[in-house]
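# model this:
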Amino acid sequence: MKRPLLITLALILGFTTTQAQQDSLMLRKIYDEALVNGQSYQNLRYLCKNIGGRLSGSANAQKAVEWGKKLMEGYGFDKVFLQEVMVPHWERGAKEVGYIINGSKKIPVKLCALGMAVATPPQGITASVIEVHSLAELATLGEKAIKGKIVFFNRPFDPRFIQTLAAYGTAGDQRRAGPSAAAKYGAVGVIVRSLTESNDDYPHTGATLYTDDAPKIPAAALSVKAANQLSALLKSHPVKFYFKQNCRQLPDALSYNVIGEMTGSEHPNRFITFGGHLDSWDLAEGAHDDGTGVIQGLEALRVLKATGYRPKNSLRAVFFMNEENGDRGGLKYAELGDKNKEEHIAAIESDLGGFTPRGFSFDGPSTVQMQSINHNWKKLLEPYDADKLIVGGSGSDIEPLRKYYPKAALIGFLPDSQRYFDVHHTPNDVFENVNKRELELGAAAIASLVYLIDMRGI
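The predicted structure follows:
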């Protein structure tokens, strides 16, 4: 081998080693700042306890927007601004009532209206119940068996999935599409088993999607305990069910995405986005869904600024509005990015709770690209237990970017998933169920990946 080639290889190896050392030191600085001087937990406490649930279009959602903007301005980011977005405005109304009618006996059950559902008549609905386990089963039963009845969708989570998000995905169609599917066969109402594996008495809300080709019928979620009780009774004899809900759909309301930015020193019009959704359901405080996500995005930007880091590309922490019942914030963010001729190279979404970090999922890279990602970053993230780098989904708020930026890296933050659906969309999604250290570790993991993308590309 010729001497000049040996020298060149030695220089390359030396540069690579120096680069790895630099990255390792920076990640240590990021974690030290997040764990020693972290502000994520106190910010989440304020959001949950001083503002609370933040359903799109509500007064609380507007309070959260104003608070988020003021907080970002206090951190001295280069830019803080709002993006206008019109959002659905649905209200739950007075607390729902429901019970099983077993002969002359009325058995009260825990239930809640599905998001975007219509109200029952003022007197409520009473009808016989027919239990099904899939949308396909409706077609086999037909109108003769279903007309005039309340359809009870009772497909549980499949416990064989190690990642609980997969179980949620396979059970979720009965909540999203069940009411309209049942209405086509003449059902007068729908009740759905809550989307969780936990055998508890918390009903889980979440959006349902009415279609234009079927009547809109009332739809509610039963707690798992109530669903099991109803199913057991139906196995022995027919029973009826009664429920009353008072929800209503109001005209769309003006709301906002909240954005804080550190402007890039080399590529100010090239962006790396990270964050979560500011809106939440109204049953609790929206702590894990998705208070932790917006706070982790904010903390990641604060941490990078606190370390003195000067990004090459512009970094944005985004509080998206209206993920839960419309995705309007994510759609608007992508649309305005294209309109303003911005270049978006990567986006990270945190919307699976603030539990112990495991790593990140990358939406759509090839096997070779995934091998490269693991080769470059796995060892750096390994000391922090955030090194699970896999192909997977990203998040509904950043997915609209794909339309305008097909080459952008869309990434989902992956915390441990085992406890998320214990609290997801329930009255139990409160600040007290978030662990301070897990929240801080997640913010540091996101900040670390943002740094690596900014410095090294993807």
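# Going by C-alpha atoms from here, please, whenever you check contacts or count neighbours.
Fine.
# Grab the most central residue of this protein for me.
Nearest residue to the geometric centre of the chain (CA atoms, centre = their mean): D351, 3.4 Å.
# Am I right that it is in contact with A287?
No - between D351 and A287 there is no contact under CA atoms under 8 Å: 10.9 Å.
# Would you confirm that the residue nearest to the centre of the chain belongs to a strand?
No - D351 is assigned coil when assessed by DSSP: H, G, I helix; E, B strand; the rest coil, not a strand.
# Doesn't E261 lie inside a helix?
No - using three-state DSSP, the secondary structure at E261 is strand, not a helix.
# One more, please, to line up against the first structure:
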Amino acid sequence: MQILKPAVLLYFLFISFCVTSQSDEDVIKTIYSQSLTNGKSYDWLNYLSNQIGGRLSGSLNAEKAVAYTKEELDKLGLDKVWLQPVMVPKWVRGIKEYAFIETPNGQTTIVNICALGGSVATPSLGLKANIIEVKNFEELEALGKEKIEGKIVFYNRPMQADLINTFEAYGGCVNQRYSGAMEASKYGAVGVIVRSMNLRLDDYPHTGSMGYEDLPNDKRIPSAAISTNDGELLSTMLQLDNSIKFYFKQSCKQLKDVQSYNVIGEITGSEYPNEYIIVGGHLDSWDLGDGSHDDGAGVVQSMDVLRLLKESGVRPKRSIRVVLFMNEENGLRGGKKYAEVAKQKNENHVFALESDSGGFTPRGFSFDCNDASFNQVLNWKPLFKPYLIHYFEKGGSGADVGPLKTETNVLAGLRPDSQRYFDHHHASNDTFDAVNKRELELGAATMTALVYLFDKYGVNPITNKGTIKK
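You can find the predicted model right below:
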């Protein structure tokens, strides 16, 4: 056991005294100052994105990301850092996809597509058939097997542009991506093309998970996303001539599950070590870009929360963990495994915060909690006003922390400005250059401030009203 020298011990006691005697406003100001002048999140993201790249579950890059983030957490001098094993699916894309539209006179127009995650491949020589456009599953059912059998179904329902909450717009059309192939297969379709989940018109196809549920292997049909520009083109051409054909070729495949890891670091609580607060993001990403916004940003912000608490002289009362979840994108295995182990150990998770909405300017948080806990949070709202953080609403939290939900705890999600998020989401332009350093660091500080308050006041407003210390 290492014995601290008297001078060093006195220094840490002095820092601890200064922090405990400070007002909440002063502590939060220190946190923001540390993040904006001495942040690590941007440097970590630079390495994760540019030296490692896309981190598809089960891939070599995912393994590299596990090793890198564990190494960086080890350097922070946390009380514990460990890897939590979890079995994850391994889907591989294969060679780049290829597609074109063919008119009756044989003219072809190449279009931009990408296989959806989890899809089966086309035949080795590709797949060509007439194509039929629908907006939803109701139109599919109305057309029936007679008009669909042997054709490729084109789902062309765009995200609703007049919804300010872009995640609501995404939720309104994502079922065609996930379940489109399964539904079209019922009517004898041979393939599926889905309009990318993107609010702007561009040439980037956006991947994402899709599933067949319990559909037999011989009924599973290939599914790909088409860019919004090319989706518009395809729709226009179909209106002019519905006899055109579509060709696409993809060589993706699903392999056996492989072992991966959640990466976990902890500062053990000084007063309530058996009450856990976690902050996290998902370490895996899709493979088209380098996953900077989804969710490299959330990973490095979460890592920096623990570092910023230490640098700001905060000694947590409760145990604070950073959890870098594996396999959020195509299975949620990491989040489920963490919750399963926590339940086995009877761990009391009082608060969990997830960042998985990109590294844009933070606007606030959404909370999954009871009314009493939410009223406690609203009491802290004035502390965030100087930093232009104004969005405090009840709602969802995050996919990975969701399995931890109980009747009494609080789950939350960081809510950055989302207007540009779906320009990059699951596409090849989700790259490091699209992340602004200051916006990323503001998000890390905002998360740290909320963790600080929950650690200080707990989550039970009946016994502790979360009174702001002036």
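# Which position in structure 2 pairs with L441 of structure 1?
Superposed on structure 2 with TM-score structural alignment, L441 of structure 1 falls opposite L442.
# Contacts only, for its match.
Contacts for L442 of structure 2 (CA atoms under 8 Å, 6 or more residues apart in numbering) come out as 32, 35-36, 361-362.
# Next up, identify which helix or strand it is on.
In this structure, L442 of structure 2 sits in helix 437-457 according to DSSP states H and E.
# By how much does that helix deviate from structure 1 on average?
Its aligned residues in structure 1 lie a mean 0.2 Å from helix 437-457 of structure 2 after superposition (mean CA distance after the TM-score superposition for structure 1).
# Can you lay out the contacts of L442 of structure 2 as CSV showing neighbour count, secondary structure and distance to K96 of structure 2?
Listed next are those as CSV, based on neighbours: other CA atoms under 10 Å; DSSP: H, G, I helix; E, B strand; the rest coil; distance: CA to CA, whole Å:
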residue, neighbour count, secondary structure, distance to K96 of structure 2
Y32, 23, helix, 43
S35, 27, helix, 40
L36, 18, helix, 40
T361, 19, coil, 34
P362, 27, strand, 35
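# now these as CSV including distance to G281 of structure 2?
Output for the contacts of L442 of structure 2, formatted as CSV (distance: CA to CA, whole Å):
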residue, distance to G281 of structure 2
Y32, 20
S35, 18
L36, 21
T361, 17
P362, 15
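# for the residues you listed, which one is nearest S428 of structure 2?
T361 (21.6 Å; CA to CA).
# Could I get the contacting residues of the counterpart of the closest one in structure 1?
The alignment partner of T361 of structure 2 in structure 1, by TM-score structural alignment, is T356. Residues near T356 of structure 1 by CA under 8 Å, 6+ apart: 415-416, 438-439, 441-442.
# Confirm that V299 of structure 2 sits in a helix.
Yes - using three-state DSSP, the assignment for V299 of structure 2 is a helix.
# Please say which position in structure 1 it maps to.
In structure 1, V299 of structure 2 lands on V294 (TM-score structural alignment).
# got it, and I278 of structure 2?
Matched by TM-score structural alignment, I278 of structure 2 corresponds to T273 in structure 1.
# burial count for its match?
Neighbour count of T273 of structure 1, defined by other CA atoms under 10 Å: 22.
# and it, helix, strand or coil?
T273 of structure 1 ends up strand, using three-state DSSP.
# Do I have it right that it meets F320?
No - the pair T273 of structure 1 / F320 is not scored as a contact, 11.0 Å apart, by CA under 8 Å.
# Need the residues touching each of these two.
Common neighbours of T273 of structure 1 and F320 (CA under 8 Å, 6+ apart) do not exist.
# which residues touch the closest residue to K80 of structure 2 other than its chain neighbours?
Distances taken as CA to CA, 6 or more residues apart in numbering put E266 closest to K80 of structure 2, at 5.1 Å, once the chain neighbours are dropped. Listed by CA under 8 Å, 6+ apart, the contact partners of E266 of structure 2 are 78-81, 319-322.
# related to what we said a few turns ago, pull out the buried residues from the contacts of T356 of structure 1.
Burial by neighbour count, 16 or more other CA atoms under 10 Å: within the contacts of T356 of structure 1 this picks out 415-416, 438-439, 441-442.
# where exactly do the helices run in structure 2?
All helices of structure 2, identified by DSSP state H, fall at 6-21, 24-38, 41-46, 60-75, 137-148, 166-171, 175-185, 228-240, 297-311, 333-344, 371-384, 421-424, 437-457.
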